[in-house]
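[1] Pasting the sequence and the predicted model now:
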Amino acid sequence: MGQAKPTAVTPRTRRAALTRESILEAALHVCSPEGGAVLTFSRLGKELGADPTAVYRHFRDKDELVLALSEVLVRESEELTAATAPGREDWRGWLTATARALRTVYLRRPVLAVLAAGRTTAGPAETESVEEIIGVLHRAGLPVIEAAECYRMAVDLTLAFIHTNASFLVLDADTQAKDDIAWSVKYGLLPADRFPLLQQSAPRLTELFRKDEEVFEMVLSTFLDGVALRIERAGE
């Protein structure tokens, strides 16, 4: 008796196995540079080997999918924080690791970061994260309301940087080059008699244009200095 041929996997077979989890996994991949970085149901259908309309059985529309993906990113950032952060008693080190993890996870998929960085899911991952950050700041010495205010500032600062960085990363190479030239050439050629401070600082500004992570670290550190002063005042 001859060896049986393997059963062919048809689109219908794949659709039958389609789950919410498999859709999210495929969507994360298509949002990455390796996956093409274009999130459409058509592109997602190709990734899944299914008719794009099959996605609607699990997600009402693209916005619902984006919010679900946001929850995945928050959960990933929590896992990365847990692997890299010091203990929560070191509030500054822990918050630094939290912000870095959030930025790292989102910028792995810039096209998704542009869509999701400004959204609120109110899902389990997000609400647990909010509670935890407020708790760390409260145990550090801030009253609950002030801790909540600092949470909001820290997260908004981080997400604003993520959105700005991601918006640049999704531009085509030619457009990115135009911005690079604007800093490295046009600002450097400004007349010193009219723009003396810009002319002196143009080399540094040009350098920082290529170093988003360094700028983020500078701003985060300055913000946390302010939080430290609030904690100090609260303990007086």
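    All right, it came through fine.
[2] going forward, measure contacts and count neighbours with C-alpha atoms only.
    Noted.
[3] Regarding Thr121, what is its secondary structure?
    Of the three states, Thr121 takes coil under DSSP: H, G, I helix; E, B strand; the rest coil.
[4] Contacts only, for Gly49.
    Neighbouring residues of Gly49 by CA atoms under 8 Å, 6 or more residues apart in numbering: 11, 14-15.
[5] Could I have the ChimeraX command that selects the buried members from those residues?
    Selection of the buried residues among the contacts of Gly49 in ChimeraX, burial being defined by 16 or more other CA atoms under 10 Å:
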select :15
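[6] List of residues touching stretch 137-146?
    By CA under 8 Å, 6+ apart, the surrounding residues in contact with stretch 137-146 are 89, 91, 134, 147, 150-151, 230-232, 234-235.
[7] measure that stretch end to end?
    9 Å (CA to CA, to the nearest Å).
[8] in that stretch, what's buried?
    The neighbour-count check on stretch 137-146 (16+ other CA under 10 Å) flags 137-138, 140-143, 146 as buried.
[9] now stretch 195-205
    When burial is assessed from 16+ other CA under 10 Å, stretch 195-205 yields the following buried residues: 198-199, 202-203, 205.
[10] one step back: which two in the contacts of stretch 137-146 are spaced the farthest apart?
    Between all members of those, the longest pairwise span (CA to CA) is found for Tyr151 and Gly235 and amounts to 18.7 Å.
[11] ok, these two, which is more surrounded?
    Set side by side, Tyr151 and Gly235 give different neighbour counts by other CA atoms under 10 Å, the larger being at Tyr151 (21 against 11).
[12] next up, a second structure to put side by side with the first:
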Amino acid sequence: MPRRADDRSATRAPARLSRETIVAAAIDLADRDGLAGLSMRRLAQHLGVDAMSIYYHLRDKDTLLAAMVDAVAAEIETEAGVEAGAEAAIMGGGTAAGVEAAGNGPWTDQLRALITRARRTMLRHPWAARVLEARDTPTPAVLRHIERVLAVMRGGGCSVSLSHHALHLLGSRILGFSQDLFDDSPNTAPTGEAAAAQAAAWAETMPHIAELAAAVAHSGALGGCDDEDEFAFALDLLIEGLDRRRLAERG
């Protein structure tokens, strides 16, 4: 018996699709609607295919999210290559082939520039920071980015020990965002009478917290207080401290 047209279309769908096109479409959806607007069904509709065609390439949503943040992290590398242009060069000191230098100048400027590129990437895809926070293991592109960070520090004279401490100290800032202790983003903060009542209660027993809450605006682009000024302040302070420790180690 001849196949129906819809049967033939469903059979051909996996061949038409690729992992890369699915991931790119999912990133487009997440950029537009956020993670709440991303589901396998909506992604299939966006691509004009049956949902089972997506599972042929990506077994579940967790696998899809991992592939999405890996593609986003790879954009940091792409942006670095574009900026470096004809001057891009492989950094010495045992750096693996294919890892580009962050640029010329002091290692502190190179590290700041590399992390700033990561932040620009995260700002293009605000949802990616939350996915990265929830992951227990780094993706391949994230590992390549960390390799570039280490190459800058080692090339600048930081010891292996100091470079190791720096990774822990910088934390999520390596990838361009700050992971806060609490979620104090605008959508979680009380407003109106509830906010006034909370401030009044804090003022009696925790006056410094009340003072801080009244003075600080939580309008961060990638989470509470994660605006450009706060991110730059923390990054500068950390890099300056690392450079002082590097100098102290060298006597």
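    Perfect, thanks for sending it. All of these numbers come straight from a predicted model, not from anything done at the bench.
[13] follow-up on the earlier one: out of the buried residues of stretch 195-205 of structure 1, list just those in helices.
    Assignment to helices by DSSP state H places the following of these there: 198-199, 202-203, 205.
[14] Just name the closest of those residues to Glu213 of structure 1, please.
    Distances from those to Glu213 of structure 1 were compared by CA to CA; the smallest belongs to Leu205, at 13.9 Å.
[15] Count the residues that sit near the nearest residue to that closest one once chain neighbours are set aside.
    For Leu205 of structure 1, the nearest residue in space outside its immediate sequence neighbours is Trp183; the separation is 7.3 Å by CA to CA, 6 or more residues apart in numbering. Trp183 of structure 1 has 20 neighbours, counted by other CA under 10 Å.
[16] residues in contact with the longest helix seen in structure 2?
    Under DSSP H, the helix in structure 2 containing the largest number of residues is helix 61-84. Counting by CA under 8 Å, 6+ apart, the neighbours of helix 61-84 of structure 2 from elsewhere in the structure are 23-24, 26-27, 39-40, 58, 88, 100, 102-103, 114, 117-118, 121-122, 125, 128, 131-132, 139-142, 145, 175.
[17] my guess is His218 of structure 2 contacts Ser185, does it?
    Yes: under the criterion of CA atoms under 8 Å, His218 of structure 2 makes contact with Ser185 at 5.7 Å.
[18] all helices for the stretch 1-150 of structure 2, in order.
    Applying DSSP state H, counting those that start in this stretch to the stretch 1-150 of structure 2 gives helices spanning 5-16, 19-33, 40-47, 51-55, 61-84, 107-124, 127-134, 140-155.
[19] Any figure for the gap between the equivalent of Ala215 of structure 2 over in structure 1 and Ser184 of structure 1?
    Under the alignment (TM-score structural alignment), Ala215 of structure 2 maps onto Arg204 of structure 1. Per CA to CA, Arg204 of structure 1 is found 10 Å from Ser184 of structure 1.
[20] Show me what counts as buried in the strand or helix carrying Ala228 of structure 1.
    With secondary structure defined by DSSP states H and E, Ala228 of structure 1 is part of helix 212-234. Buried residues in helix 212-234 of structure 1, counting neighbours by 16+ other CA under 10 Å, are found at 216, 220, 224, 227-228, 230-231.
[21] Repeat that for stretch 130-139 of structure 1.
    Residues of stretch 130-139 of structure 1 classed as buried: 130, 133-138 (neighbour count, 16+ other CA under 10 Å).
[22] ok, average deviation of it from structure 2?
    Compared with structure 2 after fitting, stretch 130-139 of structure 1 deviates on average by 1.3 Å (mean CA distance after the TM-score superposition for structure 1).
[23] What range does that stretch cover in structure 2?
    Residue correspondence for stretch 130-139 of structure 1 in structure 2, counting by TM-score structural alignment: residues 146-155.
[24] Now Leu208 of structure 1. Nearest residue, chain neighbours left out?
    Looking at Leu208 of structure 1 with CA to CA, 6+ apart, the closest residue is Val215, at 6.8 Å.
[25] picking that back up, looking at the ones in helices among the buried residues of stretch 195-205 of structure 1, which one is closest to Val155 of structure 1?
    Val155 of structure 1 lies nearest to Leu205 out of those, by CA to CA, at 25.3 Å.
[26] so that closest one touches Lys186, yeah?
    No: with contact defined as CA under 8 Å, Leu205 of structure 1 and Lys186 do not form a contacting pair (12.0 Å).
[27] Please identify every residue contacting each of the two.
    Residues touching both Leu205 of structure 1 and Lys186 do not exist when contact is defined as CA under 8 Å, 6+ apart.
[28] Show me what Arg100 of structure 1 aligns to in structure 2.
    Arg100 of structure 1 maps onto Thr116 of structure 2 when the alignment is built from TM-score structural alignment.
[29] re earlier: save the contacts of stretch 137-146 of structure 1 as JSON lines, and put in distance to Gly35 of structure 1 too.
    As requested, these are exported to JSON lines (distance: CA to CA, whole Å):
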{"residue": "Glu89", "distance to Gly35 of structure 1": "40"}
{"residue": "Trp91", "distance to Gly35 of structure 1": "37"}
{"residue": "Ile134", "distance to Gly35 of structure 1": "36"}
{"residue": "Ala147", "distance to Gly35 of structure 1": "39"}
{"residue": "Cys150", "distance to Gly35 of structure 1": "36"}
{"residue": "Tyr151", "distance to Gly35 of structure 1": "33"}
{"residue": "Arg230", "distance to Gly35 of structure 1": "44"}
{"residue": "Ile231", "distance to Gly35 of structure 1": "45"}
{"residue": "Glu232", "distance to Gly35 of structure 1": "47"}
{"residue": "Ala234", "distance to Gly35 of structure 1": "49"}
{"residue": "Gly235", "distance to Gly35 of structure 1": "50"}
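[30] No more questions from me, cheers.
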